[in-house]
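Novice: Starting from these lines, generate the structure:
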Amino acid sequence: MAALLLLAAVTGLNGCRKAEGGAVDAVVIAERPPKLADPLAADLAPADLLLVGNVAQGLVRFDAAGDIAPGLAERWAVSDDGLSYVFRLRTASWSDGRKVRARDVVRLIERQLDRRSRNPLFDTIGAVREVVAMTDRVIAVELNAPRPHLLQLLAQPEFGLVRGGGGTGPFTDSTEGGAIDLVRTLPGFDGDEAQQQRVRLTAAPAQRAIESFVGGDSELVLGGTVADFPLASAAKLPRNTLRIDPVLGLFGLVPARDEGPAADLETRALLDEAIDRDALVAALAVPGLQPRLSLLQPGLDLADGPALPAWAPLTLEQRRPDLLVRAREIFPLASGSQPPPTLEPRKTISLALPDGPGGAIILARLKADWEPLGVQVVEAGDGPADFRFIDEVAPSSSPAWFLRRFRCEFTAICSEQADQLLDAARLTGFPPQRARFFVDAERIMREEVLFLPIAAPVRWSLAGRDVQGFAENRFGRHTLTDLRMAPNARD
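Specialist: Have a look, this model is predicted:
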């Protein structure tokens, strides 16, 4: 009986120790505290983007569920032809007290859209023709072709508006003792006093962040990936506190250089077909994670279903004899040798994988799948990698981001024909034709094995029972607003 009471006390710690309405203690998984910096000036870490999204919102932002919510723009309208978005700015001031004016916001957005920008989303949002300040509080974004996913892109923290080292909210921030204190003030109604929402944000490595949550010292942990998911899975967490985002994106291997094994199409095709995706996903043990054979993910806005390889209907056991025959042809034995029952390593494949137990699981599974073919699989470390692991969340539900990620401008191995189709898709104003260009480009990329897909990305969080305003979402972006509010009570 005593043991049961102790267990109940331990698992109930999280949430009970916090006074209702008090500051939420949140931890983001990172090696250093997040910093508020202009996304244009530096390559920001995920923890930095979390802070930017909550302190320096863009024209629009995401709510807890991943839906579009007002940001600096209090409302907007879209023309019937989808070529013009008009935003009305709310009354606001920058951190130095200067009033926000449309012309200042236009200058910031134009910098974000410049090809010289370090904004990683500039290529995805390339249909913008111009941004115009119509009045002091009205901005028009004019497009060359309709982009129904524009608001999803503008809501990303990469389009947060940072000026003079500050933003326009929804929180203001101050740093004290290594923690970032975030405050959001909500006006009172009908004579009521103004209300404040407070979040105390700190950073810690995954293991320490999980221990902090289990011990009741924090109520929210953000920023989990496949690299550290096994740590969360192994912890004795309170029931229903592990939350998995149903994100879209890329999770697999991409050729990292234009020489060596990855530069050979037959080798890429062999390795792609030999991956036991069911076993790899099972080893990761992420709830709801499904193996994937396609570059594009089901659930996107597609004219047809994602392109699948010809071998997709066959089980791995049915494919295995042919894999062994092809492996002997691709990796020939020394002259006069006889092929052994199990092929000896005759080719080394180096992989750049995420640090952490999740990366170790991926490496072990790829070794099990590829080494019977006569391939030695090693981690690249500081040396050159043949394949690099990608675990990236899509910023919108458009196929464009997935496909443009593999353009010749960005990857070591590419298809010029697919690039031409993507250029044509960008120029056309006819949505069905654009969708057809995407279908054809994906088919070529899959045939050329420009990407070895495995599953969807993995993003996880821990949320205590008093953090009722937290919700999983398809973008893996989490606002820190309204964390104490039940979903049906949010503003």
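Novice: all contacts plus neighbour counts: C-alpha atoms, from now on.
Specialist: Fine.
Novice: on contacts alone, who are the packing partners of the helix of greatest length in the chain?
Specialist: When the chain is parsed with DSSP state H, its longest helix is helix 431-447. Here helix 431-447 touches helix 399-404, helix 416-427, going by 3 or more CA pairs under 8 Å, 6 or more residues apart in numbering; DSSP states H and E.
Novice: mind listing what's buried in the last one?
Specialist: Neighbour-count burial for helix 416-427 flags Ala418, Asp419, Leu421, Leu422, Ala425, Arg426 (criterion: 16 or more other CA atoms under 10 Å).
Novice: quick one on the thing from earlier: save the helices and strands packed on helix 431-447 as CSV, and put in distance to Gly165 too.
Specialist: Below are these laid out as CSV (distance: least, CA to CA, whole Å):
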stretch, distance to Gly165
helix 399-404, 30
helix 416-427, 34
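Novice: Which among the ones you listed is found nearest to Glu329?
Specialist: The closest of these to Glu329 is helix 416-427. By CA to CA, the value is 28.0 Å.
Novice: I would like the residues contacting that closest one, please.
Specialist: Outside helix 416-427, the residues within contact range by CA atoms under 8 Å, 6 or more residues apart in numbering are 126-127, 144-145, 400, 403-404, 407-408, 433-435, 437-438, 440-442, 444-445.
Novice: Would you mind writing the PyMOL command to select the buried ones in those residues?
Specialist: In PyMOL syntax, the buried subset of those is picked out as below (16+ other CA under 10 Å):
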select buried, resi 126+127+144+145+400+403+404+407+434+435+437+438+441+442+444+445
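Novice: for the longest helix of the chain, the distance to its chain's centre please.
Specialist: Put simply, helix 431-447 sits 23 Å off its chain's centre (CA atoms, centre = their mean, to the nearest Å).
Novice: Show me what it is in contact with.
Specialist: By CA under 8 Å, 6+ apart, helix 431-447 touches 146, 294-296, 302-304, 306-309, 399-400, 403, 414-415, 417-419, 421-422, 424-426, 428, 451.
Novice: How about the secondary structure of Ala232?
Specialist: Look at Ala232: counting by DSSP: H, G, I helix; E, B strand; the rest coil, its state is helix.
Novice: who are the neighbours in contact with it?
Specialist: Contacts of Ala232 by CA under 8 Å, 6+ apart are Ile210, Leu242.
Novice: Before we compare anything, build this one as well:
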Amino acid sequence: MSGLIKSSRAFVLGTALIAGSMTMLSSTHAQAEKILRVGNDGEPQSMDPHFISTVQTSRVSDDMSLGLLTYGPDGQPVPGAAESWTVSDDGMTYTFKIRDHNWSDGTPVTAQDFIAGWQRLLDPALGAEYASLLYIIEGAEDVNTGKDGAKLAATAVDDHTLKVKLTAPAPYFLAQLTHQTAFAIPRHTVEKYGKDWVKPENIVVNGPYKLVEWVPNVHTKLVKNEEFYDAKNVPIDEVIYYAYEDRTAMQNRFRANELDVARDIASEQISWLRDNLSDSLRIAPYAGIYYYAIRTDKEKFADPRVRKALSMAINREAITDAVLKTGELPAYSFVPPGTGNYTEPAYVSWKDLPYGEKVAEAKKLMAEAGYGPDNPLKFTLR
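Specialist: Okay, here's the model as predicted:
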């Protein structure tokens, strides 16, 4: 399969946001070669799952690491490193049965490897950006904030049984375990090499592919992990991720049959793609929010009327319909519509006002806050 994927686009100021969509182009070239050539819209940050915070990097990491759960063909969580699990009646305690499988060097994967991964992520000294995603586990926040006597409520009953207690029932917990923050680490390799454990010559993984080459700003090469528990059903032998900041250049390489998948496109090309590559183009829902973060510690933004006015002044519909044109939705809530295990989002009260009325109200708010033609609000937006 080959394709061109477009990530979601969205803009927000204050509390207004835009949910997105995803697009793809596809062919059959890669299946014949058993090599998948992927255009990735950015250079990987790291091969260490605890230092990943971008979608571009997690695509590579997800090919190499298998969480307790993983994604099925429909995007729903399915058994991964855990072949089964049970949940207590109160929804607070999960017990996972770890399947019999190995790291890529042949060492067995154990329940202790998952606990070690979580403890490493939560170690305040590590400074992991996404550590808070595990706060739903009892004791995780206390460990991460360095409280005395803090202990993570995760226990290895034996090598293949992992018990976890949550702070409260969380229907999203199983899905959360597909994220890189919940991956196990090969303790023996991390202890031996320290931060260098993720170099191609040292890295050990439990997913379908392993890293063999990383040329910064050029490409990352993965090959099939023969120790992967389901290796016989992995049809592609090699995956090469090419780093592209220039979406047009990536699109041109796809058209020249030098790429099988391009993970983003130049928005201004969407009409041409629909007209000329419709058989390859794919558009599917993608949950994401883009927004402007406002420095509320700056005096000019301290007044909530100013922040509300700026948010109301953004013409979201113009951005989604005339600029992006790939199915993005104007965002008037922080949670995208259709989010699993979530009710209808809480929208801003002015969501359905015509844009002209939003602008009029924004001007009124700015005047009340002391801004106008004789005293304009000036700031740098970047």
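Novice: Next, the TM-score between them, please.
Specialist: Comparison of the two superposed chains (TM-score structural alignment, normalised by the length of structure 2) gives a TM-score of 0.72, and 322 aligned residues with a CA RMSD of 3.3 Å.
Novice: What is the equivalent residue in structure 2 for Pro298 of structure 1?
Specialist: Matched to structure 2 by TM-score structural alignment, Pro298 of structure 1 sits across from Pro337.
Novice: residue contacts, its match?
Specialist: Counting by CA under 8 Å, 6+ apart, Pro337 of structure 2 has contacts Ala19, Glu344, Pro345.
Novice: In terms of distance to Tyr371 of structure 2, which of these ranks first?
Specialist: Ala19 (30.9 Å).
Novice: Now do the SS call for the closest one.
Specialist: Taking three-state DSSP, the label given to Ala19 of structure 2 is strand.
Novice: wait, isn't it in contact with Pro285?
Specialist: No - using CA atoms under 8 Å, Ala19 of structure 2 is not in contact with Pro285; the gap is 9.2 Å.
Novice: more neighbours, the two?
Specialist: Using other CA atoms under 10 Å as the criterion, Ala19 of structure 2 and Pro285 rank with Ala19 on top: 26 against 15.
Novice: Roughly how far does that one sit from Gln31 of structure 2?
Specialist: Ala19 of structure 2 is 33 Å from Gln31 of structure 2, where distance means CA to CA, to the nearest Å.
Novice: And Gly216 of structure 1, which helix or strand is it part of?
Specialist: Gly216 of structure 1 belongs to no helix or strand when assigned by DSSP states H and E.
Novice: contacting residues around the aligned partner of it in structure 2?
Specialist: Superposed on structure 2 with TM-score structural alignment, Gly216 of structure 1 falls opposite Asn257. Contacts for Asn257 of structure 2 (CA under 8 Å, 6+ apart) come out as none.
Novice: Trp460 of structure 1: what secondary structure?
Specialist: With three-state DSSP as the basis, Trp460 of structure 1 sits in strand.
Novice: ok, it - how many residues close by?
Specialist: Residues lying near Trp460 of structure 1 (other CA under 10 Å) number 22.
Novice: Then Leu273 of structure 2?
Specialist: Each residue near Leu273 of structure 2 was counted by other CA under 10 Å, and the total is 16.
Novice: Wait, a helix at it?
Specialist: Yes - assigned with three-state DSSP, Leu273 of structure 2 falls within a helix.
Novice: what's near enough to touch it?
Specialist: Leu273 of structure 2 touches Leu281, counting by CA under 8 Å, 6+ apart.
Novice: Now do it against Lys325 of structure 2, distance only.
Specialist: Counting by CA to CA - Leu273 of structure 2 and Lys325 of structure 2 are separated by 12 Å.
Novice: Glu43 of structure 2 now?
Specialist: From Glu43 of structure 2 over to Lys325 of structure 2 (counting by CA to CA), the distance is 26 Å.
Novice: ditto for Gly117 of structure 2
Specialist: Gly117 of structure 2 is 41 Å from Lys325 of structure 2, by CA to CA.
Novice: Ok, Leu211 of structure 2 next?
Specialist: Distance from Leu211 of structure 2 to Lys325 of structure 2, by CA to CA: 36 Å.
Novice: ok, these two, which is more surrounded?
Specialist: Shown here are Leu211 of structure 2 and Lys325; by other CA under 10 Å, Leu211 has more neighbours (26 against 18).
Novice: In structure 1, what residue corresponds to that one?
Specialist: Mapped onto structure 1 by TM-score structural alignment, Leu211 of structure 2 lines up with Asp173.
Novice: what sits against the closest residue to that match other than its chain neighbours?
Specialist: With CA to CA, 6 or more residues apart in numbering as the criterion, Asp173 of structure 1 has its nearest non-adjacent residue at 4.6 Å, and that residue is Leu182. Going by CA under 8 Å, 6+ apart, Leu182 of structure 1 touches Phe171, Thr172, Asp173, Ser174, Arg198, Val199, Arg200, Leu201.
Novice: and Leu182 of structure 1, what pairs with it in structure 2?
Specialist: Aligned counterpart of Leu182 of structure 1 in structure 2: Val223 (TM-score structural alignment).
Novice: Which stretch of structure 2 lines up against stretch 65-81 of structure 1?
Specialist: With TM-score structural alignment as the criterion, stretch 65-81 of structure 1 aligns to 74-90.
Novice: first to last residue in the matching stretch, what's the distance?
Specialist: End-to-end span of stretch 74-90 of structure 2 (CA to CA): 28 Å.
Novice: can you list contacts of it?
Specialist: By CA under 8 Å, 6+ apart, stretch 74-90 of structure 2 touches 66-72, 93-99, 101, 169, 174-175, 178.
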